[in-house]
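1. Here is the input, now give the coordinates:
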Amino acid sequence: MFYPKYRLRRLRRTENLRRLIRETQLSVDHLIYPLFVVPGKDRREEISTMPGCYRFSLDKLRSEIKEIEDLGIPAVLFFGIPSQKDEVGSEAYADKGIIQEAIRATKEVSSDLIVITDVCLCEYTSHGHCGIPKNGEIDNDSTLEILSSVALSQVRAGADMVAPSDMMDGRVAAIRERLDEEGYSHIPIMSYAAKYCSGFYGPFREAAESAPRFGDRRSHQMDPPNSDEAMREIAQDIEEGADIVMVKPALAYLDIIYRAKSEFGYPLAAYNVSGEYSMIKAAAAKNWIDEKRIVLEILTSIKRAGADMILTYFARDVARWLA
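-> Alright, predicted model coming up:
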């Protein structure tokens, strides 16, 4: 019977052999933990559609931040639910807005944890859209001034990085120009460069109270069948001054992550979004899957596809597992 001289199984026999030749390494260093903050006091509310995730008031946020830092997670991404909403999302750029206060509260606890802020309007507007509606459509250019004001307000409060997620054309350039003019040229921009109009966002919209009151977001978020368009979006954001580009969602768009890394070689983030999280949680609750094994397999696949960093609601659990 013929056997090949090179038997691939030879290096799979033991865990230490597998460790020696492991090509992709998942580390706590690669994780960004998204958090939801709300007004009030003594609020730690579990999100019904995202078991294990919570909305925190500022007093509860401080202890959460300390735990995150102790786990070695290097960065958090904040989403805020304001006390009131209006047509232009003015609470998003208010000096004492929920995100601005969350940034200050975090910096009181940790000077090292990287605070990234979501720059968008959907959580703050009465209509729930990412931009300003005019005549039944989202007006791109009038939204840019507001977005740059949001980013500036967050950075003044102490944000270490801003992450525009609105998908308006030209938002990276508008934010970069505004930050540079105000003396914040050192602040990086993580752009949601290829953000698809996905069904995987459902649980997040409940968590952030950000579902649109009319219509949908197909006019500005990307059409899921498109791949070449994603490369154009990424190229444009890089040209406008993005320091990190993001693909969102991650699991259904591994091919986009791979293409983006291969074609641009740029620092690349991938968002393991709420729907991906909640499906795993639901299946694990039914004992249909091994949650830890599946989570690590999925996050490793995202890393293997080319992501340098992963935004995931599993970050706390993964940090413990990897430790």
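
2. contacts, neighbours, all on C-alpha from now
-> OK.

3. Could you tell me how many residues sit around R178?
-> When neighbours are defined as other Cα atoms under 10 Å, R178 has 18 of them.

4. What distance do you get for it to I146?
-> 11 Å (Cα to Cα, to the nearest Å).

5. Here is a second sequence; please produce its structure as well for comparison:
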Amino acid sequence: MGNFRRVPVGIVGASGYGGVQLVRLLMEHPEVELVYLGEENSTGKAFTSVYPHLTNMVKLPLEAIDPEVIARRCEVIFLALPNGLACQLTPALIEKGCKVLDLSADYRFKNLATYTSWYGNDRSDHHTANNAVYGLPELYRDRIADAQLVGCPGAYPTASLLALLPLFKQGLIVPETAIIDAKSGASSAGREAKTHLLLAEADNSLSAYSVARHRHTPEIEQICSELAGHEVTVQFTPHLVPMVRGMLATVYATLRDPGLVGDDLTTIYKAFYRNSPWVKICETGIYPQTKWASGSNVCYISIEVDPRTGRVIVMSVIDNLIKGHAGQAIQCLNIMMGWDETLGLPKLGFYP
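-> The predicted structure follows:
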């Protein structure tokens, strides 16, 4: 049989929605063994005391967050922590040789002044941040393959950027005209109790929030600027939809060539994503629904052109907790380890 060895992995911040998604996916991943779950406020508790539905399936306790212990037991560590905490742990973990996948915003920015201006946390780990790779596989697959530290994108930037990449990469739009109208289920806000997420507040209601100041805006602009070759600003407005999971980003932009039609753009997108197993381009006139992606790591994209306005309209749907969070992190892990990019990830969503 040979000496097959599973790679030992751990999760810090395991009790959140992102953490429990990671637990579910990693438990079923054929190449890894989940050996450590860290959580500062629940140390000593069984993980199943937080998530009883996993009783008899997950035997691990929640342990104190100690870089020495983590590095001794884990080759790979996922950090599913609130913004501003991963940067306190990561330099020590990198120094001890761990591969680190950070699901917060701490390592998504090359320019830490941008991070500080939007997130308010002063940072001293400039060297560590400079070596981080932005974890969007469809754009940075080669960089991720050589990375020790990956800053995994947020769900809104993932859905938005996958819709925008071909347009910016191939210079098809006037960059400054990009407008992103995005909608997400309540699980994007995490598990912490918040009044506006109470059933009585959110149900039967649709609302915009953080208008003109959402923290994911500079993350989207950073990648668009890199692709455009100059500074780009985008208009981004998120909305809370009364459902648990799912995200739809509808992107509008003015085409440089108003003669392009929907079929042209669909052909361009199919060619652009031909080597991206998790992006599915719909036929012209078929518009994706969030339910299609629910529970899967798939992003569904549809492209339409309005000849009357000269604008392209791109619709992108993902499961915010999978492709927008835990699934994408594992996709990055697969690439870092030289495994098949689809390994251990759900291809089919929950439908209906």
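
6. Now the TM-score, please.
-> Here the TM-score for the pair of chains, by TM-score structural alignment, normalised by the length of the first structure, is 0.33; 171 aligned residues with a Cα RMSD of 6.2 Å.

7. for the first structure, what spans make up the strands?
-> 31-37, 44-47, 50-56, 75-80, 114-119, 132-134, 137-139, 161-164, 190-195, 244-248, 268-272, 309-312 (DSSP state E).

8. out of those, nearest to A319 of the first structure?
-> Taking Cα to Cα, strand 31-37 is the member of those nearest to A319 of the first structure, at 8.4 Å.

9. Neighbours of I268 of the second structure, how many?
-> For I268 of the second structure, using other Cα under 10 Å, the count is 15.

10. Please, which helix or strand holds it?
-> Assigned by DSSP states H and E, I268 of the second structure belongs to helix 262-272.

11. N334 of the second structure too?
-> helix 327-336.

12. so what secondary structure elements neighbour that helix?
-> Here helix 327-336 of the second structure touches helix 17-27, helix 137-145, going by 3 or more Cα pairs under 8 Å, 6 or more residues apart in numbering; DSSP states H and E.

13. Determine which stretch of those helices is the most buried.
-> helix 17-27 (a mean of 20; mean count of other Cα atoms under 10 Å).

14. Quick one: list the elements packing against that helix.
-> Judged by 3+ Cα pairs under 8 Å, 6+ apart, helix 17-27 of the second structure is in contact with strand 7-12, strand 32-38, helix 327-336.

15. Tell me which of these is the most buried.
-> helix 327-336 (a mean of 25).

16. Report the angle between that helix and helix 137-145.
-> 50 degrees (axes from the mean of the first three to the mean of the last three Cα atoms, to 10 degrees).

17. Tell me where the second structure has helices.
-> Assigned by DSSP state H, the second structure shows helices spanning 17-27, 47-50, 67-73, 86-95, 112-119, 126-130, 137-145, 155-169, 199-202, 217-228, 262-272, 290-293, 327-336.

18. Tell me how many other residues crowd F272 of the second structure.
-> By the criterion of other Cα under 10 Å, F272 of the second structure has 15 neighbours.

19. Skip the chain neighbours and tell me the closest residue to Y54 of the first structure.
-> E46 (4.3 Å; Cα to Cα, 6 or more residues apart in numbering).

20. quick revisit: now the helices and strands packed on helix 327-336 of the second structure as CSV including distance to I94 of the second structure?
-> Converted to CSV, those look like this (distance: least, Cα to Cα, whole Å):
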stretch, distance to I94 of the second structure
helix 17-27, 21
helix 137-145, 15
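
21. Identify whichever of those lies nearest to L240 of the second structure.
-> Proximity to L240 of the second structure, assessed across these by Cα to Cα, is greatest for helix 17-27 (16.9 Å).

22. Just give the number of residues close to the residue nearest to Y54 of the first structure.
-> Using other Cα under 10 Å, the number of residues around E46 of the first structure comes to 14.

23. How far does stretch 238-245 of the first structure stretch from one end to the other?
-> Stretch 238-245 of the first structure: ends 8 Å apart by Cα to Cα.

24. Ignore what I typed, I meant stretch 155-173 of the first structure.
-> 16 Å.

25. Check stretch 161-174 of the first structure too.
-> Note: stretch 161-174 of the first structure ends 15 Å apart using Cα to Cα.

26. angle of the longest helix along the first structure against strand 114-119?
-> Under DSSP H, the helix in the first structure containing the largest number of residues is helix 140-157. Angle, helix 140-157 of the first structure to strand 114-119, by the same axes, to 10 degrees: 150 degrees.

27. Give me the helices and strands touching helix 140-157 of the first structure, please.
-> With 3+ Cα pairs under 8 Å, 6+ apart as the test, helix 140-157 of the first structure has helix 98-109, strand 114-119, strand 132-134, strand 161-164, helix 171-181 packed against it.

28. With adjacent residues omitted, what lies nearest to A75 of the first structure?
-> Nearest to A75 of the first structure is I114, by Cα to Cα, 6+ apart, at 4.4 Å.

29. quick revisit: tell me which of the helices and strands packed on helix 140-157 of the first structure sits nearest to R18 of the first structure.
-> Nearest to R18 of the first structure, of these and by Cα to Cα, is strand 114-119 at 33.2 Å.
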